[in-house]
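Colleague: Sequence first, predicted model second:
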Amino acid sequence: MTTMEWSKLLDLERLFLTSSSDKPRRPAYDQDADRITFSAPFRRLANKTQVHPLYDNDHIHHRLIHSVETASVGRSLGLEVGWWLEQEGKVEKGGQAIVAGLVHAACLAHDIGNPPFGHSGEAAIGAWFAEKFDRGGGLFADRETCFAEEFEAFEGNAQGFRIIAGLEMHRRGGMRLTHGTLGAFLKYPVTARTRQTIAVRDSGLKKFGVFETERAALETVAARTGLLAGDASAGWWRRHPLVYLVEAADDICYNILDLEDAFTTGDLGYGDVAPLLSAVAGFSPKDDRGDTPQEKIAVLRAVAINKAFEACSTAFAENYNAIMGGQFAGALVSASAQADSFATIEALASERIFTSPRKTELEVMGRNLVHRILDGVLPVLEALAEADFVEDRIDGYPRQLQRALGIDLRHARDPYSALHTLADYVSGMTDRYAVKIDRMIRG
């Protein structure tokens, strides 16, 4: 069986650069983490929904805190798996630090492309574009050349790759992160159009993760890290092994911490949450210490995270050959000894957390708000198209609106890129900024 090679998978050269940037005193993966941490898109995650939109409670997770916590768990997973890889002689000495560093950086960026209002915002953007393409005309006249499927199933993972490998810093390669970090980030190394041609079950690619605009970056990362090409079709690749660690860190954090948040908001009671966390942690809190329910939940959460990442590390080792051969299509959490516990948590979350009255009401509000903003901003891009995509020729209300909203038109050169400019602008908003822009547009 053909397998991937760690000497390529841990490549520390930078996207679209030929010279090495690794320094003994400041490794390239640490530079990657710094570039992500100090970027504006990362900072905006502080006001983007994790689960509960527009919450005033400071203890509820938003996307930034979730990303930082995921990166912490990811680094621990990387250290554990990296140590095992060194002990087994699968990576050279020092490989542990590189594995941990790349996973940490990729985890920091894993949600950087998410729009306002979380997954409901993703669905709202996709539904708006689908309706426009169904009607056709104007910027939406040509489905084929505009790659309509990218917009109709708008995907935060692809938007994230677009930001870090294209948009940010306004240069070819974006942040110019290392190929190793980008490989670990690419949860779905396939474009939307190619994704339609492959078997999901065999590939493990439930979604697409790259827009056509970043196809060259995808191809470069795949070549430099030695990702295995898909069996049934050109243009897609098997996942980088470190993707499974990034995904596991995300799964661990959102499952466990969504429970803690639901307890904090009152959507779930202590009797609902404690048994689920106890099942993962492997113990039940004692009642003779005088701890409050909040303190007991906090202890259970901490121990549960530790037990879960240990289980996922073991699952990586147990499925190592399949992962390296591109044949592992599942998730480490589902393949671990904690699989049943996490399945129970996910079932409860679907039944009671994601359907809580306040969350549902705000998701309806967010959907309508996102649609109004897209409707309100569209005239700017339509005017640009009428001006043959020469920004200086725009005048009247569209020019006034573009200036008032600060819409960056530098990347809009044709209908396809104009639609991405529209999606870039709206998906980059924080929840509260979206509310502000909606009010401005509505007068």
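Modeller: That came through fine.
Colleague: Please count neighbours and contacts with C-alpha atoms only from this point.
Modeller: Fine.
Colleague: Roughly how far does the closest residue to Glu214 other than its chain neighbours sit from Asp424?
Modeller: Nearest residue to Glu214, sequence neighbours excluded (Cα to Cα, 6 or more residues apart in numbering): Arg162, at 6.3 Å. Here Arg162 is placed at a distance of 9 Å from Asp424 (Cα to Cα, to the nearest Å).
Colleague: Looking at those two, which has the bigger crowd around it?
Modeller: Arg162 (25 against 19; other Cα atoms under 10 Å).
Colleague: Which helix or strand contains the more buried one?
Modeller: helix 156-162 (DSSP states H and E).
Colleague: Pull the distance from that helix to the chain's centre.
Modeller: From the chain centre to the centre of helix 156-162 is a distance of 7 Å (Cα atoms, centre = their mean, to the nearest Å).
Colleague: Can you tell me what sits against the next helix or strand after it?
Modeller: Note on helix 156-162: by DSSP H and E, the next helix or strand toward the C-terminus is helix 179-185. Helix 179-185 has contacts (Cα atoms under 8 Å, 6 or more residues apart in numbering) with 9-15, 29, 32, 102-103, 105-107, 109-110, 161, 221-222, 224-225, 240-243, 246.
Colleague: Give me the contact list for the following helix or strand past helix 179-185.
Modeller: Following helix 179-185 in sequence order, the next helix or strand is helix 192-195 (DSSP H and E). With contact meaning Cα under 8 Å, 6+ apart, helix 192-195 is reached by 147, 149-150, 205, 207-212, 235-236.
Colleague: What's the first helix or strand after helix 192-195?
Modeller: Counting by DSSP H and E, what follows helix 192-195 is helix 200-203.
Colleague: list the buried ones in that next one?
Modeller: Neighbour counts over helix 200-203 (16 or more other Cα atoms under 10 Å) mark Ser203 as buried.
Colleague: can you check stretch 427-436 too?
Modeller: 427-431, 433-435.
Colleague: For the residue nearest to Glu214, which residues are in contact?
Modeller: 113, 210-211, 213-214.
Colleague: nearest to Leu384, of those?
Modeller: Each of the contacts of Arg162 was checked against Leu384 using Cα to Cα; the closest is Thr213, at 19.6 Å.
Colleague: what about versus this one:
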Amino acid sequence: MNYEEKLKSDRYRTSTIGDRDFNEEMESDRGRAVNSAAVRRLQQKTQVFPLESNAAVRSRLTHSLEVQQVGRYISKIILKELGKQGFDLSEYSEGFVSAVEVSCLLHDIGNPPFGHFGEEAINLWTKSFLSKTIQDAFGEETDCQKLIKDLCNFEGNAQGIRLLHQIQALNLTYTQLACLVKYTRAAYEDKPSSANDEFKYRKKKPGFYLTEETLYKSIQENLGIEDGARFPLTYIMEAADDISYCIADVDDAVDKGILSIDKLHYEIARIWESFRGKDGVDDSLVDEGYLLKISGKAMEKAREQKFNSNHAYILTLRTTLVNDLAHYAASRYVENHGLVFSGAFDESLLDGCDKYNLATETLRLLSIENVFNHAEVENLELKGYAVISGLLEIYSPLIKLSFSEFKTLAQSNRLKSHPIETRLFHKLSSKHKNTYFSAVSDLYAADTPSNAQKLTEIYHRSRLVIDYISGMTDGFALEQYQNLSASK
């Protein structure tokens, strides 16, 4: 297990600055990421509560900063433990930690406005409108179904890779990008159909689109990653995210008054006890009461506080769990080092039949039953769904234009016979339009484009619309929808 094969400075496009070692290149990646507009937009994107005015409640950005810190903590524990086993990574340690931290900062960068409901709205539009439009026009073309399937599987992780590489063009190192490839299935590829599939976990969601397939293959070749395998540092980023959000969601719910600490304390005990007798759960773990002991200590701290009991409860719960779970994730990394290094470990570092997994599962179910299903959250999600669905419908006329019509509009910035489409095209951002132009320049140069070329063009045109709307912040999406639908 030679980390020199994984921790490299190579980029898709050669850097203009040479003679930098791995640690220095990772600092360069950090600078590119932190100064990216896409990172800044995370401050106005939903974590759980859309359009939240209370700045203390987490946005995607504040959540990502917390994940970043947890990822740093896990990384340092892992490096220390690997050092005890004879793996001297001191030469790469700064870059190792930085790569994990930056991947944690960027892990949600591809998520659309209004979180998962924005994602659902995009996928419904692609399946109900976009697929039919493309099928009717190009159904006989060889790659038609492949391109349709690729478009009909919008996923925040895959969109993040596209955003960083194609739209923001940050030219991050292969190592940094590999950290972000959480799933190893192409969007056009079928999901594993069997629970016994060796890739059932790593391929449960799309990890990249067809537009980034060449990039993904370059990452694999450069870093020695087998087909379907993960990059080892990705496991750390994923664990940091899992640890952070399982606590953060209930913290925000308490802060907003959706959950009282008494209700939270009761639900922890109720759900923990509900695991007794379930398949795959050792009742001795339930009897041990790991999470109950932590919540009990948290309640003791809360009762000692006269004025700030909520904070005392959550602080005790969070600090204890983050510390314990970070050490647990690190131990799982080290214990399964061979499989993790090769990327063949087909589960997360927080999986397993033990008290730590039971604790995270308890908090996950608690959030589903008491936070995500709360009327306020559901109303906001439905509002977000209506906004994204509405925007996609408003921009659909651009998809309906023929190849020649859209080419004229794109090149002339005006289509006299289609004033609505002209104005919609004007509203698309220049960065997204430049990404589209780069993809279709050869197609536009053809004197008599074939149907196959026209199919490729409408694929990239569809990506243009999806890129633009999925890249919006919650507030901007709402404002645009209100303006364009005259509903303000």
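Modeller: Everything's here; your move. The structure presented is a predicted model; accordingly, all values stated were derived computationally and were not measured.
Colleague: Any idea what the TM-score comes out to?
Modeller: Superposed pair, TM-score by TM-score structural alignment, normalised by the length of structure 1: 0.89. Supporting alignment: 428 aligned residues with a Cα RMSD of 2.5 Å.
Colleague: Map the residue nearest to Glu214 of structure 1 onto structure 2.
Modeller: In structure 2, Arg162 of structure 1 lines up with Arg162, judged by TM-score structural alignment.
Colleague: Then Ala148 of structure 1?
Modeller: In structure 2, Ala148 of structure 1 lands on Ile148 (TM-score structural alignment).
Colleague: My read is that its match contacts Lys132, right?
Modeller: No. In this structure, Ile148 of structure 2 is not within contact of Lys132 by Cα atoms under 8 Å, at 9.0 Å.
Colleague: who's more crowded, these two?
Modeller: Remark: of Ile148 of structure 2 and Lys132, Ile148 carries more neighbours, 22 against 14, as counted by other Cα under 10 Å.
Colleague: Tell me how far the nearest residue to that one once chain neighbours are set aside lies from Gln220 of structure 2.
Modeller: Distances taken as Cα to Cα, 6+ apart place Ser131 nearest to Ile148 of structure 2, at 5.7 Å, with adjacent residues excluded. Distance from Ser131 of structure 2 to Gln220 of structure 2, counting by Cα to Cα: 31 Å.
Colleague: what's the answer for Phe114 of structure 2, then?
Modeller: Distance, Phe114 of structure 2 to Gln220 of structure 2, by Cα to Cα: 33 Å.
Colleague: Now that we have the contacts of Arg162 of structure 1, which of them are buried?
Modeller: Using 16+ other Cα under 10 Å, the buried ones in those are 113, 210-211, 214.
Colleague: wait, which of these is closest to Lys359 of structure 1?
Modeller: Once Cα to Cα is applied, the member of those that ends up nearest Lys359 of structure 1 is Gly113, at 21.3 Å.
Colleague: if I line the two up, what does the closest one land on in structure 2?
Modeller: So Gly113 of structure 1 corresponds to Gly110, using TM-score structural alignment.
Colleague: got it, and Tyr254 of structure 1?
Modeller: Taking TM-score structural alignment, Tyr254 of structure 1 has Tyr245 as its aligned residue in structure 2.
Colleague: Please tell me how far Glu122 of structure 1 sits from Ser21 of structure 1.
Modeller: Glu122 of structure 1 is 35 Å from Ser21 of structure 1, by Cα to Cα.
Colleague: Check Ile164 of structure 1 too.
Modeller: 17 Å.
Colleague: before we move on, what about Phe342 of structure 1?
Modeller: Taking Cα to Cα, one finds Phe342 of structure 1 at 40 Å from Ser21 of structure 1.
Colleague: Look at these two and report which has more neighbours.
Modeller: Phe342 (23 against 16).
Colleague: got a list of what that one touches?
Modeller: Neighbours of Phe342 of structure 1 in contact, by Cα under 8 Å, 6+ apart: 255, 280, 333-334.
Colleague: which among those gets closest to Ala40 of structure 1?
Modeller: Scanning these for proximity to Ala40 of structure 1, where the rule is Cα to Cα, the winner is Asn255, at 27.0 Å.
Colleague: Around the closest one, count how many other residues there are.
Modeller: Asn255 of structure 1, neighbours per other Cα under 10 Å, totals 17.
Colleague: Please identify the helix or strand for it.
Modeller: helix 241-265.
Colleague: roughly how far is that helix from the heart of the chain?
Modeller: 13 Å.
Colleague: Residue in structure 2 paired with Arg215 of structure 1?
Modeller: The equivalent of Arg215 of structure 1 in structure 2 is Glu213 (alignment by TM-score structural alignment).
Colleague: same thing with Asp438 of structure 1?
Modeller: In structure 2, Asp438 of structure 1 lines up with Tyr481, judged by TM-score structural alignment.
Colleague: My guess is that match contacts Leu392. True?
Modeller: No. The pair Tyr481 of structure 2 and Leu392 fails to qualify as a contact (Cα under 8 Å) at a distance of 9.7 Å.
Colleague: before we move on, the earlier item: dump the buried ones among the contacts of Arg162 of structure 1 to a markdown table, plus secondary structure and distance to Met175 of structure 1.
Modeller: Listed next are the buried ones among the contacts of Arg162 of structure 1 as a markdown table, based on DSSP: H, G, I helix; E, B strand; the rest coil; distance: Cα to Cα, whole Å:
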| residue | secondary structure | distance to Met175 of structure 1 |
| --- | --- | --- |
| Gly113 | coil | 14 |
| Val210 | strand | 16 |
| Phe211 | coil | 17 |
| Glu214 | helix | 13 |
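Colleague: Many thanks, we can stop here.
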